[in-house]
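Asks: I'll drop the sequence and a predicted model, then ask my questions.
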Amino acid sequence: MNRSIGYLFQSSLSIRLAGSVTQKVACRGFRVNVQPVGMRATTVVNGREDSLEERLKKGILEMEAGYVTTGLDTTAYPVPLEKKNKPIKVPMRYVLHCLFTKNNTFLTLSAVCKDIGNPYSLPVEDKRMTMSTGHVGFKKAQRGEAEAAYRLGLYFFGQIVEKGYNGLPIEVMLRGMGRGRATITDMLRGKEGEDIRPLISRISDSTRVAHGGVRPPKKPRR
């Protein structure tokens, strides 16, 4: 007489022993019956019967079921599955995103990476660092001034060289019409950007332009 019979209900495996409470554990979609024979457990997976020790050695049980039981105990122990190979990301170029708003200036450097282990993968952007004028000590209304953008650009360009992000081409993308826009562009053309200017391969403007736009607010009555 089998003292332990397993039934598969959708995505769970129900294990019940004589005089014990039925316990459901997660399963991977395979029918697995665990039957203890003495202190050894045999498993019946898809009609094949084998000992637990042999199936663990073969590595079959890990692929067919996410959980196994030992002996007469109803406790389920998770079996670690093999981890997939992590993508090997290699940067091909860098992109410097410059966002200029009315009240602040944001600079973000991201790397366009390619997975060399997968020839069918598409390049993706991986953020390296991002800063605003608050990182250089400006607060509240001072963050929208040109001086704040100058200090931010000076510190950010220094971090690019210090962290070694100056070995690949850099694409500059400008967005917004804040006060820091003219400051950052002047710095790229001036002495402050002499270390980065030779690496710039392209400068583009991604400022959003409203074609028609939304309905303007109602004019107040005077």
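Replies: It's in.
Asks: Only C-alpha atoms from now on, for both contacts and neighbour counts.
Replies: Fine.
Asks: secondary structure element for the residue nearest the centre of the chain?
Replies: Closest residue to the average C-alpha location of the chain: residue 126 at 8.9 Å, with CA atoms, centre = their mean. Under the criterion DSSP states H and E, the helix or strand holding residue 126 is strand 124-132.
Asks: so how far is that strand off the chain centroid?
Replies: Relative to the chain's own centre, strand 124-132 is displaced by 13 Å; criterion: CA atoms, centre = their mean, to the nearest Å.
Asks: Buried residues, the helix or strand following that strand. List them.
Replies: If you walk from strand 124-132 toward the C-terminus, the next helix or strand you reach (DSSP H and E) is helix 146-162. Residues of helix 146-162 classed as buried under the neighbour-count rule (16 or more other CA atoms under 10 Å) are 146-154, 156-157, 160.
Asks: Need those in a markdown table (columns: distance to residue 213).
Replies: Putting the buried residues of helix 146-162 into a markdown table (distance: CA to CA, whole Å) gives the following:
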| residue | distance to residue 213 |
| --- | --- |
| 146 | 29 |
| 147 | 32 |
| 148 | 31 |
| 149 | 29 |
| 150 | 32 |
| 151 | 35 |
| 152 | 32 |
| 153 | 32 |
| 154 | 36 |
| 156 | 34 |
| 157 | 36 |
| 160 | 38 |
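Asks: Second structure follows, compare the two:
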Amino acid sequence: MTPSTSRLLAKTTSKLSSISICPTSQPVRAFSQTCLRQQDEQPPTSRPSLLGALLANPQPRTAAPRQDLMSDLKQVLATNTISRAMGQPNTGDSILGDSTSKQEDWGPDHEPFHFHIYAHKHNTHITVTKPNRNAIVSMSTGQIGFKKAKRGTYDAAYQLCAYVLDKLNQGGWHRKITALEVVLRGFGLGREAATKVLLGNEGRLLRPNIKRVSDSTRLKFGGTRSQKPKRLG
């Protein structure tokens, strides 16, 4: 830096330091009679200076870098993906500001969840309900691809029960269900098939929570005469 440049820099610095910034200074007066009349007609309004407001309330520049923000977002998304894969509730919803997650009223605490198995000779229906009797999942063998006479077979009922248990585990219901009642109805092939699935490897997560097994098969007392039994041979 040359001596002339240093003297010019020192002179400019001294001039800048002598200027005082006043946020509440009066506005500049008008330079014509028309502007004076307009100024007298309008009520005086105080317009705060932006520079004065910044000087009065300084805000430190502590914004997070873009790379840190992107890394935090990737971490939240990865946590949600892992939670969904393991059948657990998302832990990143609170970070993203999800305030819509509200616990549903499932009914009285002493009432268990219900696993209804309705097996007749033509089909098998499985319905899982909450303690307040609202259905979680309700499916039959026709919804997993079996048609016509194949819907009443043992294999169809077995695959249906395994599919329902898999859906419950994926939704994380094996963690929410603390007491489960198995309700059997009918004497079709699906009755034994569903029992085998619950006692097998597919039902290992829900089996410890089974507290009761009941039978709700309809029994006839009186009424009209039943249909003549079918005779073979």
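Replies: The structure has been received and is ready for your questions. Computed from a predicted model, the values in this text were never measured in an experiment.
Asks: Can you give me the TM-score here?
Replies: These two chains, once laid on top of each other, score a TM-score of 0.51 by TM-score structural alignment, normalised by the length of the first structure; 122 aligned residues with a CA RMSD of 2.1 Å.
Asks: hmm, back to that, which residues touch the strand holding residue 126 of the first structure?
Replies: Taking CA atoms under 8 Å, 6 or more residues apart in numbering as the criterion, the residues outside strand 124-132 of the first structure that touch it are 104-114, 152, 156.
Asks: Out of those, list just those in strands.
Replies: 105-114 (DSSP state E).
Asks: Could you give the residue range in the first structure aligned to the host helix or strand of residue 213 of the second structure?
Replies: Take DSSP H and E as the rule and residue 213 of the second structure turns out to sit in strand 210-215. Strand 210-215 of the second structure lines up with residues 200-205 of the first structure when matched by TM-score structural alignment.
Asks: what's in contact with the matching stretch?
Replies: Contacts for stretch 200-205 of the first structure (CA under 8 Å, 6+ apart): 169-175.
Asks: superposed on the second structure, where does it end up, distance-wise?
Replies: For stretch 200-205 of the first structure, the mean distance to aligned residues of the second structure following superposition is 0.8 Å (mean CA distance after the TM-score superposition for the first structure).
Asks: List the buried residues for that stretch?
Replies: When neighbours are counted by 16+ other CA under 10 Å, the buried residues of stretch 200-205 of the first structure are found to be residue 200.
Asks: Counterpart of residue 197 of the second structure over in the first structure?
Replies: Under the alignment (TM-score structural alignment), residue 197 of the second structure maps onto residue 187.
Asks: Shouldn't its match be within a strand?
Replies: No: under DSSP: H, G, I helix; E, B strand; the rest coil, residue 187 of the first structure sits outside any strand and is assigned helix.
Asks: any idea how far the closest residue to it other than its chain neighbours lies from residue 150 of the first structure?
Replies: Closest residue in space to residue 187 of the first structure, ignoring its immediate chain neighbours: residue 193 at 5.6 Å, by CA to CA, 6 or more residues apart in numbering. Between residue 193 of the first structure and residue 150 of the first structure the distance, using CA to CA, to the nearest Å, works out to 11 Å.
Asks: Ok, residue 134 of the first structure next?
Replies: 12 Å.
Asks: in the first structure, which spans are helices?
Replies: With DSSP state H as the definition, the first structure shows helices at residue ranges 52-58, 60-64, 146-162, 180-189.
Asks: mind putting those in CSV, distance to residue 8 of the first structure included?
Replies: As requested, the helices of the first structure are exported to CSV (distance: least, CA to CA, whole Å):
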stretch, distance to residue 8 of the first structure
helix 52-58, 19
helix 60-64, 13
helix 146-162, 56
helix 180-189, 63
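Asks: Could you point out which of those helices sits nearest residue 24 of the first structure?
Replies: Between residue 24 of the first structure and these, the shortest separation by CA to CA is 17.0 Å, and it involves helix 60-64.
Asks: Report the distance from that closest one to the chain centre.
Replies: Using CA atoms, centre = their mean, the offset of helix 60-64 of the first structure from its chain centre is 28 Å.
Asks: Check stretch 212-222 of the first structure too.
Replies: Going by CA atoms, centre = their mean, where stretch 212-222 of the first structure is centred and where its chain is centred differ by 42 Å.
Asks: List the buried residues of the strand holding residue 126 of the first structure.
Replies: Buried residues in strand 124-132 of the first structure, counted by 16+ other CA under 10 Å: 131-132.
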